[in-house]
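**Q** Sequence and predicted structure are below.
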Amino acid sequence: MAALIKVRLSLMMFLEFFVWGSWYVTMGTFLGANLGARDQEISLAFSTQSFGAIIAPFVVGLIADRYFHAQRILGVIHLIGAVLMYFLYQSQDFSEFFPILLAYMILFMPTLALVNSISFNQMLNPAKEFSVIRVWGTIGWIAAGILISAFAWDSQAGLVDGLLKNTWLMAAIVSLILGIFSFTLPHTPPKAKTEGDFKLSEVLGLDALSLLKDRNFAIFFLSSILICIPLAFYYQNASPFLTEIGVENSTGKMTIGQISEVLFMLALPIFFSRFGIKKTLIVAMLAWALRYVFFAFGNADEGVWMLLVGIALHGVCYDFFFVSGQIYTDAHAGEKFKSSAQGLITLATYGVGMLIGFWAAGIISDFYLLSEGNHDWKSIWLIPSGISVLVLLFFMFLFKDEKIKPQNNL
């Protein structure tokens, strides 16, 4: 790729994940502190991500693969998203907040597949080039978290004063910037045929489901669903957990996970080429199980190091599973349905898997709610750790290692 294209794609990734990181990490804390939401209401709010992800492959398959340029769709979505974020900033109670968030996430989740599709469209060797571009998304997420703690919006005083609502305003402003910038991105025209007989499966992008005929990809797809059940516990509970047990500047500390994500993102091509897809995914799932053990036995005092190690493992968890999984999916998809294939894996991970996970996390968190208003966090965290181990064993025994083609010349 030309240097200027790399810069534009990197900025796209930075802004995309800055918008998401601006509010997503602290939403559970915000809902509890600002809107008085209960555990199951918080679970419902996080589930909007999954509803959006389930719809994503149909939206992307219908629009990006067949009729319109992906970068234009990306721009329109983020402009609308800026307006919805501002409405969320003004929300006064959960009943007003939830439908706006649901509408936003139905629009936002397809953009995760769109930014990947725009990037892959410019690459000759995604296995080598993608991580260098994608790492800027992680840097954007880090920047959002650092700003939140720097402004003390997530501090005890900030929570009392209701300052955490400013995260939504920050997201609205950056979403507006990204919406405008998207129209300057490299052209990503539709690749699927628009001529010939009308087929509903093609229009909706369901032809990407043909990938599941490959046994290995089907096992990977199912493992992606299952491993996202424990992942949902982290996204939903980590910020409220750290805040409840008294960890200061918790949002800033949680960016340690994204900092490690940057390091492991850069190491991924080397690890990927040396050990292959299977071992890369195994390491990711093992890190998931260990992370929750550290959370279960850590505390805000002498055991804070365990919490920090658990947060730092996020880099291994995310990069070695999600980014390598995106590369693996792209290699199997071929040219015709790159966008819908990315939408399909988004459905598996952020959609079905996390929908189950958020639902389970809400029930389990409510079950372990103590009479004084705190939670039995040790019991809560050991459950997703156990689930991670079971998924790891399933994957290890059934998935056969393979070379990534045609991008196997790292």
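**A** Looks like it arrived, so ask away.
**Q** CA only for contacts and neighbour counts going forward, please
**A** OK.
**Q** what separates residue 134 from residue 209, distance-wise?
**A** According to Cα to Cα, to the nearest Å, residue 134 and residue 209 sit 25 Å apart.
**Q** And residue 37, by the same measure?
**A** Using Cα to Cα, one obtains 38 Å as the distance from residue 37 to residue 209.
**Q** Residue 379 belongs to a strand?
**A** No - read with DSSP: H, G, I helix; E, B strand; the rest coil, residue 379 is helix and lies in no strand.
**Q** Tell me who's in contact with it.
**A** 296, 368 (Cα atoms under 8 Å, 6 or more residues apart in numbering).
**Q** circling back to that earlier point, so for residue 134 and residue 209, which residue has more residues nearby?
**A** A direct count of neighbours by other Cα atoms under 10 Å for residue 134 and residue 209 places residue 134 higher, at 25 against 14.
**Q** Apart from its neighbours in sequence, what residue is nearest that one?
**A** residue 13 (6.2 Å; Cα to Cα, 6 or more residues apart in numbering).
**Q** Tell me how many other residues crowd the one you found.
**A** Look at residue 13: counted by other Cα under 10 Å, it has 25 neighbours.
**Q** take the one below as the second:
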Amino acid sequence: MNTTTRVKLSAMMFLEFFIWGSWFVTLGTFLDKNLSASGSETAAVFSTQSWGAIIAPFIIGLIADRFFNAEKILGVLHIVGAVLMYQMYNATEVSVFYPYVLGYMILFMPTLALVNSVSFNQMKDAEKEFSTIRFWGTIGWIVAGLCISYLFLWDSKTGLESGLLKNTFLMAGIASLVLGLMSFALPATPPKVAKGEKIKLSDILGLDALSLLKDRNFAVFFISAILICIPLAFYYQNAHPFLSSIGVNEPTGKMAIGQVSEALFLLLIPVFFKRFGFKVTILVGMIAWAVRYALFAYGNAGELSFMLLIGIALHGVCYDFFFVSGQIYTNSRAGDKYKSAAQGLITLATYGVGMLIGFEVAGMITDSYKLADGSIDWKMVWIIPAGIALVVFLLFSVFFNDKSKPESVLDAA
């Protein structure tokens, strides 16, 4: 890969995740402070991510893979997305905001696959080259958080009182427009499917990979992946509002610690696989969710603030050791015939079905523990997902019993 192409792909990844990190982290607090949304209304807004994940395979399979270059579709989606972001910036009620965020997520979720497609199309050795390109996506997410907290001060006490958090949508919209225009200058990535070739619905949704569920161990992992998304949804939906409401300064910037952790622990996955095997690695990821939420439940913005920071820093263990490890395990069990279908099925099950259930549960729990003065009993809100994560941990430890060697999982990946 030449230097020009590497720079273009790195910039693409940076902007892709800068856009997402610009507004999604602070979304819960924005809905509460700017739009006075209830827990159920907040859950509905966050669930648009799941609907986007469910619909994304159709956009990729029916359009991107058949008719148009991936980089051109990427450009169109981000330009339209910039318009929707501007409408979200102007919205003053949840009922007005919701249709725009739903439309946006339906358009944005497919771009996560498109940027990967554009990148892989330019690589001779994806295993060595992709991580260095994807790394800039994590940097983009971190920079977005630092800008919100330390450059613009939108999530400061004064910023929240003044309603400045809505500016995150304007920032995301500008970045989306830039990436949309830049996409037309990206390397050409033509359709994968030849003209006239038929695509089955089962191919698009990865349903052919359902045969993998005949393997008892894979079925246990599959069900566990859906269930662990319930506590994951609590973090996405409630972490920022929680930190803001208890008086943590610059919460968005501090939450960027989680992305730094994610990048670091990503490098440790091969070490854990070889030393402890897949089961232990994924169990560590599961128990980390329970520990993280226990830290959130008993920490505070004062003398126990270190507990909150440790909880944020555990994001790398929580996410990488379960979800990234799970993707590698799925790849190893799928075989050449079902590799793409299996990854599509896992994505549909987790970010689609699992997160959809999780956001709904998180909204119900948050509403249930809202006090008479309008505040929230955050201790109970965090103890419940900690308990859910612990139950999933116990179920997986008892019923998953894959005896394959750790090296075979890595080799297949």
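**A** Nice, I can see it. What you are looking at is a predicted structure, and each value in this text was computed from that prediction instead of being measured.
**Q** if we can go back for a sec, help me confirm that the residue nearest to residue 134 of structure 1 comes into contact with residue 131.
**A** No - counting by Cα atoms under 8 Å, residue 13 of structure 1 sits too far from residue 131 to count as a contact (11.1 Å).
**Q** hmm, back to that, what about whichever strand or helix holds the residue nearest to residue 134 of structure 1, how far off from structure 2?
**A** Using DSSP states H and E, residue 13 of structure 1 sits within helix 3-23. Its aligned residues in structure 2 lie a mean 2.2 Å from helix 3-23 of structure 1 after superposition (mean Cα distance after the TM-score superposition for structure 1).
**Q** buried set for that helix?
**A** Across helix 3-23 of structure 1, burial judged by 16 or more other Cα atoms under 10 Å covers 6, 8-23.
**Q** Stretch 366-382 of structure 1 now?
**A** Neighbour-count burial for stretch 366-382 of structure 1 flags 366, 369, 375, 377, 378, 380, 381, 382 (criterion: 16+ other Cα under 10 Å).
**Q** Contacts for stretch 143-161 of structure 1 next, please.
**A** Taking contacts as Cα under 8 Å, 6+ apart, the residues outside stretch 143-161 of structure 1 that touch it are 18-19, 21-22, 25-26, 30, 33-34, 162-164, 166-167, 248-252, 254-255.
**Q** Repeat the analysis, applying 7 Å as the threshold.
**A** 18, 21, 22, 33, 163, 164, 248, 249, 251, 252, 255 (Cα atoms under 7 Å, 6 or more residues apart in numbering).
**Q** So which of these is the closest to residue 91 of structure 1?
**A** Distance to residue 91 of structure 1 across the contacts of stretch 143-161 of structure 1 (Cα to Cα) is lowest for residue 164, with 12.5 Å.
**Q** Please, which helix or strand holds residue 226 of structure 1?
**A** Applying DSSP H and E, one finds residue 226 of structure 1 within helix 215-244.
**Q** Give the other helices and strands that that helix contacts.
**A** helix 27-34, helix 250-297, helix 354-367, helix 377-398 (3 or more Cα pairs under 7 Å, 6 or more residues apart in numbering; DSSP states H and E).
**Q** between that helix and helix 250-297, how many degrees?
**A** Orientation check (axes from the mean of the first three to the mean of the last three Cα atoms, to 10 degrees): helix 215-244 of structure 1 against helix 250-297 gives 110 degrees.
**Q** buried ones in helix 215-244 of structure 1?
**A** Of all the residues in helix 215-244 of structure 1, those buried under the rule 16+ other Cα under 10 Å are 216-243.
**Q** dump the residue contacts of residue 79 of structure 1.
**A** 175, 176, 179.
**Q** so which of those hold up in structure 2?
**A** Cross-checking the contacts of residue 79 of structure 1 against structure 2 gives 175, 176, 179 as conserved contacts, using both residues aligned by TM-score structural alignment, their matches' Cα atoms under 7 Å.
**Q** and the gap between the second one and residue 201 of structure 1?
**A** Translated: residue 176 of structure 1. Noted for residue 176 of structure 1: a distance of 34 Å to residue 201 of structure 1, by Cα to Cα.
**Q** who has more neighbours, those two?
**A** When neighbours are counted by other Cα under 10 Å, residue 176 of structure 1 and residue 201 differ, and residue 176 comes out ahead with 21 against 14.
**Q** what about the more buried one, which helix or strand?
**A** helix 166-182.
**Q** Once aligned, what mean separation remains between that helix and structure 2?
**A** Relative to structure 2, helix 166-182 of structure 1 is 1.0 Å off (mean Cα distance after the TM-score superposition for structure 1).
**Q** Could you identify the helix or strand that succeeds that helix?
**A** The helix or strand immediately downstream of helix 166-182 of structure 1 is helix 200-203, counting by DSSP H and E.
**Q** And the residue lying closest to residue 129 of structure 2 once chain neighbours are set aside, how far from residue 1 of structure 2?
**A** Residue nearest to residue 129 of structure 2 in three dimensions, not counting chain neighbours: residue 123, with 6.8 Å by Cα to Cα, 6+ apart. Computed as Cα to Cα, the residue 123 of structure 2 to residue 1 of structure 2 distance reads 6 Å.
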